[in-house]
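K.L.:
quick one, what's the 3D model for this:
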Amino acid sequence: MSAAAALLVLSAAGCSFIGGSDGSLSLTVPKPPAEMATLCRALHKELPKTVEGLKQRTPKPASELTAAWGDPAIKLRCGVAKPAELTAGTEHYNPYAPSAEVNGVRWLPEQQDDGYRFTTVLRKAYVEVTVPGKYAPEVNPLVDLASAVKKTVPEGVV
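P.N.:
Modelled structure (predicted):
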């Protein structure tokens, strides 16, 4: 599916970051189980140096579970919790939540105040990518990230 077509599929409904006044970027580091953290560390080693032509930044605290590119930042967190939309019994559970496949990786899109948050589905670790509206169509950075995700985070259900 093309990035533009995937964006048309998007619909749905919250990112964990704080930008510092000195241009620094803080990301909340996930605390996944050991097996998932191992996958996330492998992913970190394979992440591209640029996404959508934007240079990689080092968020604070530095962690192998987070990454960012550009300003405003495209943010990645690996090992996040299962999205509420996919969790039975939660207020936002939707067994029919739409997903979009981008270069062999399926993502759950959630519209934010300014952009989208995408979370991998049907993988052994949840990888969350938040893309500011400035980079519309917001799905495009997923094209640059899909290869690393496919290589390091196997398909499966968490």
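
K.L.:
going by C-alpha atoms from here, please, whenever you check contacts or count neighbours.
P.N.:
Will do.

K.L.:
what ranges do the strands span in this protein?
P.N.:
Assigned by DSSP state E, the chain shows strands spanning 17-19, 25-27, 50-51, 54-57, 66-69, 74-78, 100-102, 105-112, 115-120, 127-132.

K.L.:
contact partners of the first one?
P.N.:
The one in question is strand 17-19. Strand 17-19 is contacted by residues L25, S26, L27, T28 when judged by Cα atoms under 8 Å, 6 or more residues apart in numbering.

K.L.:
let's see this one next to it:
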Amino acid sequence: MNIFRHRFVGPALLALLIPVTGCSSADDSATVVVPTPDAKSAGQCRALHKVLPKKVDGQVRDDPEPRSAYTAGWGSPAIILRCGITRPPKMVDPKVAKGDDPDAIGGGVNGVGWLMEKQGDGTWRFTTTERETYVQVILPKERSSQDDQEQVLIDLAAAVKKAIPEGQSNMT
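P.N.:
Have a look, this model is predicted:
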């Protein structure tokens, strides 16, 4: 399955995401900025945290620091998930919506819509679309092949569909 052959998701569903992962020189463990979702999104994120898979793309779950119900991680270098982020500014960027941004594309995998953005450092960032709460996934450049991208989104789809209802997010 080629994730780039899925339907375009529209201007209100596209996102620009801020960098959130890093590595500690002392222990090489992932760290993240923990989102601060509103009450409704917080509940959905806690529900997502409980149903996330133990493995993603063959990598064992190893949550980043600081520990939070709004973040999760797998492997090293870590695949990072953040739940309850605010709507990124580029979500309504007309350039992206028209398909004029070669590093941002909308698509869907197993019933979950995503904005897929290639970053200048070789990482990929994905943000859910058409869900009440935004979920962001960051793939390190070491795991950015199309096969890795596809498998990560397949592995996360069931949990996202179970915990985060379809609809318009109120996180602006």
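
K.L.:
highest neighbour count among the contacts of strand 17-19 of structure 1?
P.N.:
Sorting the contacts of strand 17-19 of structure 1 by how many neighbours each has (other Cα atoms under 10 Å) puts L27 first, at 23 neighbours.

K.L.:
what residue in structure 2 is paired with that one?
P.N.:
Under the alignment defined by TM-score structural alignment, L27 of structure 1 is paired with V32 of structure 2.

K.L.:
equivalent analysis for S63 of structure 1, please.
P.N.:
Aligning on TM-score structural alignment places S63 of structure 1 opposite S68 in structure 2.

K.L.:
and for V129 of structure 1?
P.N.:
Checking TM-score structural alignment: V129 of structure 1 goes with V137.

K.L.:
and if you look at E101 of structure 1?
P.N.:
Match for E101 of structure 1 (TM-score structural alignment): G108.

K.L.:
how close does that match sit to S169 of structure 2?
P.N.:
The spacing between G108 of structure 2 and S169 of structure 2, counted by Cα to Cα, to the nearest Å, is 17 Å.

K.L.:
looking at those two, which is more packed in?
P.N.:
Just comparing G108 of structure 2 and S169: by other Cα under 10 Å the higher neighbour count belongs to G108, 22 against 19.

K.L.:
ok, the more buried one touching I3?
P.N.:
Yes - assessed by Cα atoms under 8 Å, G108 of structure 2 is found in contact with I3 at 6.9 Å.

K.L.:
now the helices: where do they sit in structure 1?
P.N.:
Per DSSP state H, structure 1 carries helices over the ranges 3-9, 34-46, 140-152.

K.L.:
tell me which residue of structure 1 is furthest from the middle?
P.N.:
What lies farthest from the middle of structure 1 is D22; by Cα atoms, centre = their mean that is 24.6 Å.

K.L.:
check contacts around the nearest residue to the match of V129 of structure 1 once chain neighbours are set aside.
P.N.:
Computed as Cα to Cα, 6 or more residues apart in numbering, the closest residue to V137 of structure 2 that is not its neighbour in sequence is L81, at 4.4 Å. Under the criterion of Cα under 8 Å, 6+ apart, the neighbours of L81 of structure 2 are T71, A72, G73, V135, Q136, V137, I138.

K.L.:
just checking, the third one touches D62?
P.N.:
Yes - G73 of structure 2 is within contact range of D62, at 5.3 Å (criterion: Cα under 8 Å).

K.L.:
of these two, who's got more company?
P.N.:
For the pair G73 of structure 2 and D62, the greater number of neighbours falls to G73 (26 against 18), based on other Cα under 10 Å.

K.L.:
against Q59 of structure 2, how distant is that one?
P.N.:
Distance, G73 of structure 2 to Q59 of structure 2, using Cα to Cα: 9 Å.

K.L.:
ditto for S68 of structure 2
P.N.:
Going from S68 of structure 2 to Q59 of structure 2 by Cα to Cα gives 19 Å.
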